[in-house]
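Enquirer: I'll drop the sequence and a predicted model, then ask my questions.
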Amino acid sequence: MTTFGNEYDAVVVGSGPNGLSAAVRLAQEGLNVLVLEAKSTIGGGTRTMELTEPGFFHDVCSAVHPTAAGSPFFNTLNLEKHGLEFIHPELPYAHPLDDGKAIAAHRSLEKTMEHLGEDGKPYHRLFQEFVDHWDYLSEDIFGTLRIPGHPLLMARFGWYGLFSAKLLINSLFRRPEARALFAGCAAHSIIPLNKAFTASFGLLIGGSAHAVGWPVAKGGSASITNALGNLFKTMGGNIETDHEIKTLADIPPSKIVLFDLTPHQIAKIAGEKLPRKYKEALQNYKYGPGAFKIDWALSEPVPWQNEVCKKAGSLHLGGTFEEIAESEEAAWKGEHHEKPYVLVSQPSIFDETRAPKGKHVLWAYCHVPNGSEKDMTEIIENQIERFAPGFRDTIISKSIMNTIDMQNYNANYIGGDINGGAQFARQLFGRPVFKWDPYKIPAEGLYICSSSTPPGGGVHGMSGYHAAQSVLKHEFGVS
């Protein structure tokens, strides 16, 4: 294709996984595309940096990538040819309980079932069809608002998924192990577990462990966006870093602009071009709780009390389902729980490139009220010590980020919200507004391609892909 009298056919503002995915998809059709990034490196939520000590490589935001491994778009791109290698831990994730107990999700659904006692069969029945047909299911889950391609499978997922995690857990599981295992996955939603549709997150996150695994990217999460960026450049694409966009005048002439930004930012940048009601909808868009995050350089692996935890790439700390539910509700009420649900990743156990020989990195965060400046360091370390006595003795140094630090690092993380907006029911389906094509902004040549559009948060690039498809259909006649 040729250009249309502009310097570029399309400019993408933001170089996270969604922005780069949109750019790659447009470049596949021969369009002349420019990506603009405010920071000095590309990546958005997938950067890797030496945050503590030289030679200790920490993932600044995202660290574990089931949605990347299962992304329908990523899986068409042969990103391994551009430097991406996924490493699968022996166990996708583990959930320690008190008294030295723990339960883990194995890649094998059957093996997981064997360790769940009387809850094994209900767990297996819940997940089996989804795991067996994951490729079909993921096409619809990561798709747009439309009639599903696999309606019976999606209807079953929708039936279970529309419930609250609390209701599903209380209906199916009796023992604390299975209840906690499902709750730990559902809490990735960053929504109180008594709210509708939180069960869908447990199904998606939990099912992915058995279907595609919970891998880490060798060398760190930056490997994902670096691979996308390398692919984009081989297709003739251009990337310009250190280019912050404050108004539309900061964007070079182009036929199309795609924003890998959240609604509040778009309202500020493009407000004068937006219809009043649409602008107000963007300004009223709701953000959820934030994240308080810590990275540690360690002298040795975490001394988990239960051996199972030493084999897991990720861990959910928070004890029982009831404790996790209480913690997640507290963050929505503006409260800080003394025993919060903590997500942990220990990549250097499986990826030796992440730390000097014999040393390790550890990544963890908990959910806190949006905009919170409370220091949760001691509270998080107490939770780790609870299941790994002696953990503090392994700490060499640490790096801390509260919600304000998170937003300063990535302007998309409004108040520390790492999901591009709260994913409660209304904003799960109407994201950022309820439209059949939510990617197309009602202003000439403007589109949104961030996680503030379906299918929402996660390193999968599908929001960017669908936005690019919308551009190709409406602006260039490509179906």
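Expert: Yes, it's here. If you're wondering where the values come from, they're calculated on a predicted model, not measured in any experiment. Numbering: from 1, shown residues only.

Enquirer: CA only for contacts and neighbour counts going forward, please
Expert: Fine.

Enquirer: Quote the end-to-end distance of stretch 161-177.
Expert: Across stretch 161-177, the terminal residues are separated by 21 Å (C-alpha to C-alpha, to the nearest Å).

Enquirer: wait, I meant stretch 380-394
Expert: 15 Å.

Enquirer: who touches that stretch?
Expert: Counting by C-alpha atoms under 8 Å, 6 or more residues apart in numbering, stretch 380-394 makes contact with 96-98, 100, 298-306, 317-318, 339-340, 342, 365-366, all of which sit outside it.

Enquirer: Same question for stretch 166-175.
Expert: Around stretch 166-175, the neighbours that count as contacts under C-alpha under 8 Å, 6+ apart are Glu118, Asp119, Pro122, Tyr123, Tyr160, Arg179, Phe182, Ala183, Leu193, Asn194, Ala199.

Enquirer: Structure two is appended below for comparative analysis:
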Amino acid sequence: MSADAVVVGSGPNGLVAAVLLARAGRKVLLLEAAERFGGGLRSGELTLPGRVHDLGATVMAMALASPAFRELREQGLKGVEFAHPPVAAAHPLDDRPAVLVHRDARRTAEGLGRDAGAWLATAGATARGGFPLVGLLLKPLGPWDPAPRAFASAARFGLAGVLPATTLARRAFRTVEARAVLAGMAAHSMLDLRAPISGGYGLLLAGLAHLVGWPLVRGGSQELADALVAELRSLGGEAVTGHRVRRLAELDAPTVVLDVTPRQLLAMADLPPGYRRALQRFRYGPGVFKLDWALDGPVPWRDPAVAEAGTVHLGGTLEEIALSEAETAAGRHSPRPYVLLVQPYAADPTRGGHTLWAYCHVPNGSPVDMTDAIETQIERYAPGFRDRVLARHAMGPAELEAANPNLVGGDVGGGMASLTQFLRRPVWSPAPWRTPLPGVFLCSASTPPGAAVHGMGGWQAARLALKDQARSR
């Protein structure tokens, strides 16, 4: 096939770029090195036959909220069904009932006692900003739609969101419960919670829980990847697995979109010295140690209400979680790590039984087995958990990177999510998706707005590619 555009890598950003280019009438060739499409959207039988586990992303709030995926769905993306758990997220505590984050902001606030009003003024206000606010946050460099109310919401969000999560939690909330919940949300950023903008990550995730929920894709995340590939093929595009692109010189197309990180781009191309040095300075974040389990029944939570949550944050109080993340940021392994856990069966009974996954943060490239530390944290809130385990599957940073080279050192975020790298991602530029090589664009999570299944890197790269092609005609 002679292609107008070649997309290398089939993570969510690469898939979005491929579909948008094809919808614009371009002949698109999608190349994936692995044997299955999806990158971070792949699913497989990791433990027992018939048990469907997600290798990467499971919870898909951004897939409902981002401009890229909303555009795809509005234009007819088929084959994807989202399943919502009864409770978006839960945060167990040792000596009191778990805090439950519901789709309804007011119901959530009622569980926070004297911090009810503060929750509605922070997370609730983020949710009330709606899709216009999410659009601005996911398009920090534009293009922006003229929506004055969205800019006002973004300004209010920014005043709080720029703060470290520890500072924001202590200023905004008085209760142990509300502070802990914000810490659990903010720790998704993989930042030291004393770092600027870590509070903003927490507010955005909490706001999304109220705006769109924290759903899963019924049948596994692979279903979303497969639906995007099917859409590409229906538009005349070609998609090929098992084809690793080692050098850009192998490709012959006027447009090339790369769903890779700076490390892979450095190996694939001869780049101008200044750009090469900038990519070499790009910083990767902490890695993760991930466990998947097949269970003989649901997790035996001490607080039964936690069983209804799709996502569970384990780590205790704000102070405990902040200490754990600070240890990781300093290159150490916390003995009581913050654990992000997902129980898909709370929303989706089609995965062959009670499957579960969790991970904790570790220093980038860590070889340390964190199985016992993670399971001890689960047992802390669910005594007898280990008795339910039929099989387990572990993946440390080395195994994760071997399965997906974009996960450098186990970094599932595509690079450090710090303030300086929020916009310098991977270089300072008004359009960092465009490389100095003519017709070559970068679209991975190493470009703005960073990690999560939102497709915005692919959306931006495709938009720029189409603009450049229109100019050249």
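Expert: It's in. Since the model is a prediction, treat every value here as computed from it, not as a measurement.

Enquirer: what TM-score do we get after superposing?
Expert: Structural agreement between the overlaid chains, expressed as a TM-score with TM-score structural alignment, normalised by the length of the second structure, amounts to 0.97; 468 aligned residues with a C-alpha RMSD of 1.5 Å.

Enquirer: By neighbour count, sort out the buried ones in the contacts of stretch 166-175 of the first structure.
Expert: Neighbour counting by 16 or more other C-alpha atoms under 10 Å classes Asp119, Tyr123, Tyr160, Arg179, Phe182, Ala183, Leu193, Asn194, Ala199 among the contacts of stretch 166-175 of the first structure as buried.

Enquirer: Would you double-check that the fourth one falls in a helix?
Expert: What that stands for is Arg179 of the first structure. Yes: secondary structure assignment (DSSP: H, G, I helix; E, B strand; the rest coil) places Arg179 of the first structure inside a helix.

Enquirer: Now Phe232 of the first structure: closest residue in space that isn't a chain neighbour?
Expert: Leaving aside its chain neighbours, Phe232 of the first structure sits nearest to Val24 (5.3 Å; criterion: C-alpha to C-alpha, 6 or more residues apart in numbering).

Enquirer: For whatever residue of the second structure lines up with the one you found, what is the enclosing helix or strand?
Expert: Under the alignment (TM-score structural alignment), Val24 of the first structure maps onto Val19 of the second structure. With the criterion set as DSSP states H and E, the secondary-structure element containing Val19 of the second structure is helix 12-23.

Enquirer: Likewise for Ala89 of the second structure?
Expert: Following DSSP H and E, one finds Ala89 of the second structure within strand 87-91.

Enquirer: corresponding residues in the first structure for that strand?
Expert: Aligning strand 87-91 of the second structure against the first structure (TM-score structural alignment) gives residues 91-95.

Enquirer: and if you look at stretch 322-329 of the second structure?
Expert: Matched against the first structure by TM-score structural alignment, stretch 322-329 of the second structure falls on residues 325-332.

Enquirer: Now do the SS call for Phe127 of the first structure.
Expert: From three-state DSSP, the assignment for Phe127 of the first structure is helix.

Enquirer: That one -> the second structure?
Expert: Using TM-score structural alignment, Phe127 of the first structure pairs with Ala123 in the second structure.

Enquirer: so its match touches Ala206, yeah?
Expert: Yes: at 5.6 Å, Ala123 of the second structure counts as touching Ala206 under the criterion of C-alpha atoms under 8 Å.

Enquirer: So for these two, which sits in the more crowded spot?
Expert: Ala206 (30 against 24; other C-alpha atoms under 10 Å).

Enquirer: so is that one in a helix, a strand, or just coil?
Expert: Judged by three-state DSSP, the three-state class of Ala206 of the second structure is helix.

Enquirer: which residue sits closest to the aligned partner of it in the first structure, ignoring its sequence neighbours?
Expert: Using TM-score structural alignment, the partner of Ala206 of the second structure in the first structure is Gly206. The spatially closest residue to Gly206 of the first structure, leaving aside those adjacent along the chain, is Cys185, at 5.8 Å (C-alpha to C-alpha, 6+ apart).

Enquirer: Report the separation between the one you found and Pro432 of the first structure.
Expert: As for Cys185 of the first structure, its distance to Pro432 of the first structure is 24 Å (criterion: C-alpha to C-alpha).
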